[in-house]
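*Asks:* Predicted model, plus sequence, below.
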Amino acid sequence: MTLSLRTAFALLAMAAVGLTLAGWAIGELMKLQPCPLCIFQRLLYLLIGLLALAGVLFPGARRLWGALLAVTAAGGVATAAYQSWLQYLPEVSMECGFGEPTVIEQIVDWFGVRWPAMFMATGFCSSKDWLFLGLSMANWSVVCFLTFLAAAVWLLLRRIEH
C-alpha cells in the first residue's frame, strides 16, 4: 500500500495537531506547569502541522515542505533532547528562565501574552512531573520529533509515481 502525498501530509498534520492538543490536555488535567521549552516544542508541533497542511494544499512543492518539516523536526529533537538533559542532570545544568531571556524564551513570552491558556510558560524545564512508561514528556517528545524527522526524510526521498 502506498500513501498519496496529500494523505501522507494530512496524516502528519493531524498527528502534529493531535500531539499539541494531547500535551495541552494532559497539562490541564494534571495541573502541570509547562516550561519555556515545553511551550516552544508545542509551537514546533504546530509549525509542523502548518507545514504539513501546506503539503496537502500544494503537494507539487513536496520537497520544499519536506525540507522545512525536516528542519523543524530536527529543531524539535534538539529542544526536547536538551530538556531531557536538563531533567536528568538538573544539578549541573543552568535552568531556563534565569538570567537574560533567550530567543526561545522571548518567542514563548510573545505567544504567552497573546494566548496565555495555550502558551503561558510557568514551570521549570528540569521538572519531571509526568512520566509514562518511565519516560518524561520531554523524552516522549524526542521520540515524536524523530518520527516526524523520519517521515520528512521519507517524503524528500520518495519517488513520485505517475
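*Replies:* Happy to help now that I have it. Numbers count the residues shown, from 1 in each chain.

*Asks:* can we go C-alpha only for contacts and neighbour counts from here?
*Replies:* OK.

*Asks:* chain center to the longest helix anywhere in the chain: distance?
*Replies:* When the chain is parsed with DSSP state H, its longest helix is helix 62-88. Counting by CA atoms, centre = their mean, to the nearest Å, helix 62-88 is centred 7 Å from the centre of its parent chain.

*Asks:* contacting residues for residue 57?
*Replies:* When contacts are counted by CA atoms under 8 Å, 6 or more residues apart in numbering, residue 57 touches residue 6.

*Asks:* Presented hereafter is structure B, for comparison with structure A:
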Amino acid sequence: MTLTATRILNLIALLCVAAVAVALISQHVFDLRPCAWCVLQRLIYLTIAVVSWLGVLLARLPGIRRLAALVATCLSVSGFIAAWYQYTVAAKLFSCDLTFADRFIVKSGLDAHVPWLFGIFASCMDARVNLLGVEYAIWSLALFGLLALLGLAALLRRA
C-alpha cells in the first residue's frame, strides 16, 4: 500500500487529534495541569488537523491538497518551535505570564470560553512532566517534527 497525499493528510490529522486526546486524558484523568505553552500547542495540533481534513474534503479543487499540506507543514514547524521554546526557555521560568503563548491564548478568549480544552492551569515550570521518562515537551517536539516531515511528503506526493 502506497501512501498517497490524501492518506498522509488523514494520518497527520489523526496523529494531531490523538496528541490532544492524550493531553486531555493526562489533564482530566491524571490531573496534570497544562501551562500556556502546552495549551498553545494543543491549538496548533487542532488547527493542523482541521487544515489537513479540509485538504482531504476539498481535494477536488485544484491545488487545495497541496496548499493544505503546505499549511500543515508550516504549522508543524511553528509547533516545533513552540515545543522547543517550552522545553528550553519557558520550563525554566517561574511563570508563563506575559509570554507570547499566555497573551495569545488569553486575548483569543479560548481559555475563558473552552477552559476544559484551553484553560491555563499551571506555570511552565510546574507543567514539566515526564511520560515514560521523557518530558511532554520533548514528545510534542518529536511529534511536530514527524508532522512536518509527513506534511512535506504529502506536498511532494501525487493525489
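*Replies:* Sure, I can see it. Everything quoted here is computed from the prediction, not taken from an experiment.

*Asks:* Okay, buried residues for the longest helix of the first structure please.
*Replies:* 62-63, 65-70, 72-87 (16 or more other CA atoms under 10 Å).

*Asks:* Show me the helices in the second structure, by range?
*Replies:* Secondary structure of the second structure, counting by DSSP H: helices at 5-28, 36-57, 64-88, 100-108, 110-113, 115-118, 136-156.

*Asks:* Could I get these in a markdown table, plus columns for distance to residue 130 of the second structure?
*Replies:* What follows is these, written out as a markdown table (distance: least, CA to CA, whole Å):
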| stretch | distance to residue 130 of the second structure |
| --- | --- |
| helix 5-28 | 11 |
| helix 36-57 | 13 |
| helix 64-88 | 12 |
| helix 100-108 | 21 |
| helix 110-113 | 24 |
| helix 115-118 | 20 |
| helix 136-156 | 6 |
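
*Asks:* if we compare those, which one ends up closest to residue 129 of the second structure?
*Replies:* helix 136-156 (6.0 Å; CA to CA).

*Asks:* Just the buried positions in that closest one, please.
*Replies:* Neighbour counts over helix 136-156 of the second structure (16+ other CA under 10 Å) mark 136-141, 143-148, 150-155 as buried.

*Asks:* Nearest residue to residue 43 of the second structure in space, please, no chain neighbours.
*Replies:* With CA to CA, 6 or more residues apart in numbering as the criterion, residue 43 of the second structure has its nearest non-adjacent residue at 7.8 Å, and that residue is residue 118.
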